[in-house]
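Asks: Could you work out the structure for the sequence below:
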Amino acid sequence: MIKVSVICTAYNHEDFVEEALRSVMEQTYREVELIVIDNASTDGTAEKIRKFCSHNSGIRFISNAWNKGLCTAFNQGLRFASGKYIIDLSADDVLLPDRIARQVAHFESLPEEYGVIYSNAQYLDAQSTSLHCHYVTDKEGKATENIPDGDVYLAVLKKYFICTPTMMMRRSLLDRLGGYDESLTYEDFDFWVRSAVICKYSYQDEVLTQKRILRRSLSTRSYEPGSGMLESTYVVCNKAYDLNRNQAEFDALALRIRGYIRKCFFTQEFELAGRFRQLLNYIEDPGPATEFIVLLCRLRLPFNWLYRVYYDWKIRAPLRQREAVATGVTER
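Replies: You can find the predicted model right below:
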């Protein structure tokens, strides 16, 4: 039987880590290797992991003395992984019972040129209340839109569309890439860019994972000045510039960069906006609108408060409302 390695990274996930680990151990597929890395949690996460390991043999647990970052923690686990396929699991997400069995079967039906498969996911809030699916589904549980499949590199440049924890990756692909880039704050955009240019992706039209949406998650910190998220994105955009193969890909990258310049303004990453603008200029003329935003950045206007208000309205308020409904408490 083909072995699958699940690398679970945890940081201050004491409320969810046991459920995440249990979802791996209760898979219908038996040839599963679980490697858990606690990245110097300051709550009770490490203690809960140790307790779980004491009742479940065969789990490798790595406890870091300091937070080494998500990418480095994953690579720590990757060095011990012996599976043909790899799953990167956050300690607040959940694998449905037959996920690994169904993904292995799907992967084994594909040619070697496919390096990644991904699927649909159900989103949960902090109380484990179901919110919605990553892709809208019909009555049969199938996605109602066409999901990119095969050569997805151009699609990756255009927009975010892959739900990261649903991915299963070939170990050989990760070895070829050298794992995740440890200089970056987050992993997925860089992995998609570097891998999609050398291999194909396959979409599996099933809900196989539950992803938890939390207000304190890494993705919600992208609006904070100095978070490192946009700096890492700038690095990835430079990689994409070197990897692009045709004009359509450069056009997609240019559009993406314009969006990041606007975000730099609102997050007060003023110097970084200038570097994004320089990269854009290698592709096309930035144009008056973008040049105006860069000018505002040079003036260093403190508009981050406005972006926080927008973010709170657009992202956080719906989450709070769903949590209120789940707990029976409504805001007045």
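
Asks: When you work out contacts or count neighbours from here on, use the C-alpha atoms and nothing else.
Replies: Will do.

Asks: quick one: the strands in the chain?
Replies: Residue ranges of the strands in the chain, as given by DSSP state E, are 4-10, 32-38, 60-63, 85-90, 94-95, 114-124, 130-133, 168-170, 200-212.

Asks: quick one: the nearest residue in space to residue 327 that is not next to it in sequence and residue 149, what's the gap?
Replies: Once flanking residues are discounted, residue 327 sits nearest to residue 127: 7.9 Å by C-alpha to C-alpha, 6 or more residues apart in numbering. Using C-alpha to C-alpha, to the nearest Å, residue 127 is found at 33 Å from residue 149.

Asks: TSV for the strands of the chain, including distance to residue 176?
Replies: Formatted as TSV, these follow (distance: least, C-alpha to C-alpha, whole Å):
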stretch	distance to residue 176
strand 4-10	17
strand 32-38	21
strand 60-63	24
strand 85-90	14
strand 94-95	26
strand 114-124	11
strand 130-133	32
strand 168-170	10
strand 200-212	14
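
Asks: Need these in a markdown table (columns: mean neighbour count and distance to residue 52).
Replies: Putting those into a markdown table (neighbours: other C-alpha atoms under 10 Å; distance: least, C-alpha to C-alpha, whole Å) gives the following:
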| stretch | mean neighbour count | distance to residue 52 |
| --- | --- | --- |
| strand 4-10 | 25 | 13 |
| strand 32-38 | 23 | 11 |
| strand 60-63 | 16 | 10 |
| strand 85-90 | 23 | 16 |
| strand 94-95 | 26 | 16 |
| strand 114-124 | 23 | 23 |
| strand 130-133 | 15 | 26 |
| strand 168-170 | 21 | 24 |
| strand 200-212 | 21 | 21 |
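
Asks: contacting residues around the residue nearest to residue 327?
Replies: 323, 326, 327 (C-alpha atoms under 8 Å, 6 or more residues apart in numbering).

Asks: swap in residue 195?
Replies: For residue 195, the contact set (C-alpha under 8 Å, 6+ apart) comprises 115, 173, 177.

Asks: Just the buried residues out of the contacts of residue 127, in PyMOL syntax.
Replies: Buried subset of these, written as a PyMOL selection, criterion 16 or more other C-alpha atoms under 10 Å:
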select buried, resi 323+326
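
Asks: for the contacts of residue 127, which one is nearest residue 36?
Replies: Closest approach between these and residue 36, by C-alpha to C-alpha: residue 323, at 28.8 Å.

Asks: Hmm, residue 125 and that closest one touching each other?
Replies: Yes - with contact defined as C-alpha atoms under 8 Å, residue 323 reaches residue 125; the gap is 6.8 Å.

Asks: wait, residue 19 sits on residue 90?
Replies: No - counting by C-alpha under 8 Å, residue 19 sits too far from residue 90 to count as a contact (11.2 Å).

Asks: Stretch 170-183: end-to-end distance?
Replies: 22 Å.

Asks: Figure out how far it is from the centre of its chain.
Replies: Distance, stretch centre to chain centre, for stretch 170-183: 15 Å (C-alpha atoms, centre = their mean, to the nearest Å).

Asks: Another sequence for comparison is provided below:
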Amino acid sequence: MLYIDRFHKIMRNYPNVHNPCVTIITPLYNGGQFVSESIASIVNQTYSNWELIVIDDCSTDDGTRIVEEYQKGDNRIKLIRNECNLGPAKTRNLGIEAAAGRYIAFLDSDDIWLPNKLEVQLRFMEDNNTPFTFAYYEQIDEQGKLIKKMDYFPKKVTYRSTMMSNKIGCLTAMYDTQYFGKVYMVDIRNRQDYTLWLQLLKKVDYAYCVPEILARYRVRKGSISSNKWKLVKYHWHIYRHIEQQSFFTSLYYITNYITLRLLRK
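Replies: Reported below is the predicted structural model:
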């Protein structure tokens, strides 16, 4: 309680210096089933200086209508409509381009933040003077039931350790544009967020982990992220063609990836 009381006291006394705006990027493609729950988790944040940019990638369901209903009651919510389907990387990048906030964070339309996510993470970033952070989170199924807690990440990660095994969940990542400028995702079909983390880690020694569960990641049936072996192909492409590592260096990283991630029970 003393921690939270001190935070709110600072917010009241220094609103312009210690109350930076956070832009939240949410790509939307046929996400009507869960998007209301995702937006509600943002609206209910204990930290209020944020903007939510939802980018609709030519959905055919009622997802955009749900977003528009939220817009009517909250002018912090913005909706961008793609003229054609662009895929997740370009869609998120449009949100980054339009962002007005100092900090950029991400939440997909089927994931959820806990109410204190922004408050705790921003306080951690200020206290530790770090421009790039992530946090613990939970995995849930499509019905919202807990699968497992992702609360075993190290205190900090580097470019090299992240090449071997990514610990940064997109729904918890946040970076400071005052330090990095706006950094965008590489336009590939999958693991776009991973390419962004690697770019950021080339510009800073560490990304630090907030040691608290701040979000819930929904595991969907048939998703790429639920098929571990398909991910090998995407990681190999990143190592060889995006990060431009040699064949043997890429082989070293992919072997570590398989050992640390795919074979982990």
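
Asks: quick revisit: how much space between the aligned residue in the second structure for the residue nearest to residue 327 of the first structure and residue 33 of the second structure?
Replies: Superposed on the second structure with TM-score structural alignment, residue 127 of the first structure falls opposite residue 143. Distance of residue 143 of the second structure to residue 33 of the second structure, given as C-alpha to C-alpha: 11 Å.

Asks: For residue 298 of the first structure, see how far away residue 28 of the first structure is.
Replies: 57 Å.

Asks: give the contact list for residue 41 of the second structure.
Replies: Residues counted as contacts of residue 41 of the second structure (C-alpha under 8 Å, 6+ apart) are 112, 113, 114, 115.

Asks: Just flag the most distant two among the residues you listed.
Replies: Longest span within the contacts of residue 41 of the second structure, C-alpha to C-alpha: 112 and 115, 9.3 Å.

Asks: now for residue 78 of the first structure: what does it line up with in the second structure?
Replies: Per TM-score structural alignment, residue 78 of the first structure is aligned with residue 96.

Asks: Settle this for me: its match is touching residue 184, isn't it.
Replies: Yes - using C-alpha under 8 Å, residue 96 of the second structure makes contact with residue 184 at a distance of 7.1 Å.

Asks: just how off-centre is the helix or strand encompassing residue 7 of the second structure within its chain?
Replies: Assignment of secondary structure by DSSP states H and E places residue 7 of the second structure within helix 2-13. Centroid separation for helix 2-13 of the second structure versus its chain: 26 Å, with C-alpha atoms, centre = their mean.

Asks: And for stretch 309-326 of the first structure?
Replies: On the basis of C-alpha atoms, centre = their mean, stretch 309-326 of the first structure sits 21 Å off its chain's mean C-alpha point.

Asks: residues contacting the most centrally placed residue in the second structure?
Replies: Computing the C-alpha centroid of the second structure and ranking residues by C-alpha atoms, centre = their mean puts residue 170 first, at 2.7 Å. Listed by C-alpha under 8 Å, 6+ apart, the contact set of residue 170 of the second structure reads 106, 107, 193.

Asks: so what's the last one up against?
Replies: By C-alpha under 8 Å, 6+ apart, residue 193 of the second structure lies in contact with 89, 170, 185.

Asks: can you rerun that using 10 Å?
Replies: Residue 193 of the second structure makes contact with 88-89, 92, 106, 168-171, 173, 184-187, 199, according to C-alpha atoms under 10 Å, 6 or more residues apart in numbering.

Asks: what do you get for the second one?
Replies: Applying C-alpha under 10 Å, 6+ apart, one finds that residue 107 of the second structure lies in contact with 24-27, 38-39, 41-42, 52, 54, 113, 170-173, 215, 217.

Asks: what residue of the first structure matches up with it?
Replies: Residue 107 of the second structure maps onto residue 89 in the first structure, with residues paired by TM-score structural alignment.

Asks: So the closest residue to its match other than its chain neighbours versus residue 208 of the first structure, what's the distance?
Replies: Spatial nearest neighbour of residue 89 of the first structure, excluding adjacent residues (C-alpha to C-alpha, 6+ apart): residue 8 at 4.6 Å. Between residue 8 of the first structure and residue 208 of the first structure the computed distance is 17 Å (C-alpha to C-alpha).

Asks: What of residue 168 of the first structure?
Replies: Distance from residue 168 of the first structure to residue 208 of the first structure, by C-alpha to C-alpha: 11 Å.

Asks: Overlap of the contact sets of the two?
Replies: Common contacts of residue 168 of the first structure and residue 208 (C-alpha under 10 Å, 6+ apart): 100, 103, 118, 119.

Asks: what does the first one align to in the second structure?
Replies: So that's residue 100 of the first structure. So, by TM-score structural alignment, residue 100 of the first structure is matched to residue 118.

Asks: and the gap between its match and residue 107 of the second structure?
Replies: For residue 118 of the second structure relative to residue 107 of the second structure (C-alpha to C-alpha), the value is 12 Å.

Asks: Ok, residue 84 of the second structure next?
Replies: Distance from residue 84 of the second structure to residue 107 of the second structure, by C-alpha to C-alpha: 22 Å.

Asks: Ok, residue 226 of the second structure next?
Replies: The separation that residue 226 of the second structure has from residue 107 of the second structure, given C-alpha to C-alpha, amounts to 18 Å.

Asks: same check, this time on residue 254 of the second structure
Replies: 27 Å.

Asks: Need the residues touching each of residue 323 and residue 125 of the first structure.
Replies: residue 131.

Asks: Turn the contacts of residue 170 of the second structure into TSV, columns for distance to residue 70 of the second structure.
Replies: Formatted as TSV, the contacts of residue 170 of the second structure follow (distance: C-alpha to C-alpha, whole Å):
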residue	distance to residue 70 of the second structure
106	18
107	16
193	27
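
Asks: Quick one: map residue 158 of the first structure onto the second structure.
Replies: Using TM-score structural alignment, the partner of residue 158 of the first structure in the second structure is residue 164.

Asks: Hmm, residue 236 and its match touching each other?
Replies: No - under the contact definition of C-alpha atoms under 10 Å, residue 164 of the second structure does not touch residue 236, with a separation of 11.2 Å.

Asks: For the residue nearest to residue 173 of the second structure when sequence neighbours are not counted, which residues are in contact?
Replies: Spatial nearest neighbour of residue 173 of the second structure, chain neighbours left out: residue 134 (4.3 Å); criterion: C-alpha to C-alpha, 6+ apart. Residue 134 of the second structure sits next to 105, 121, 153, 155-157, 167-175, 207-212, 214 when contact means C-alpha under 10 Å, 6+ apart.
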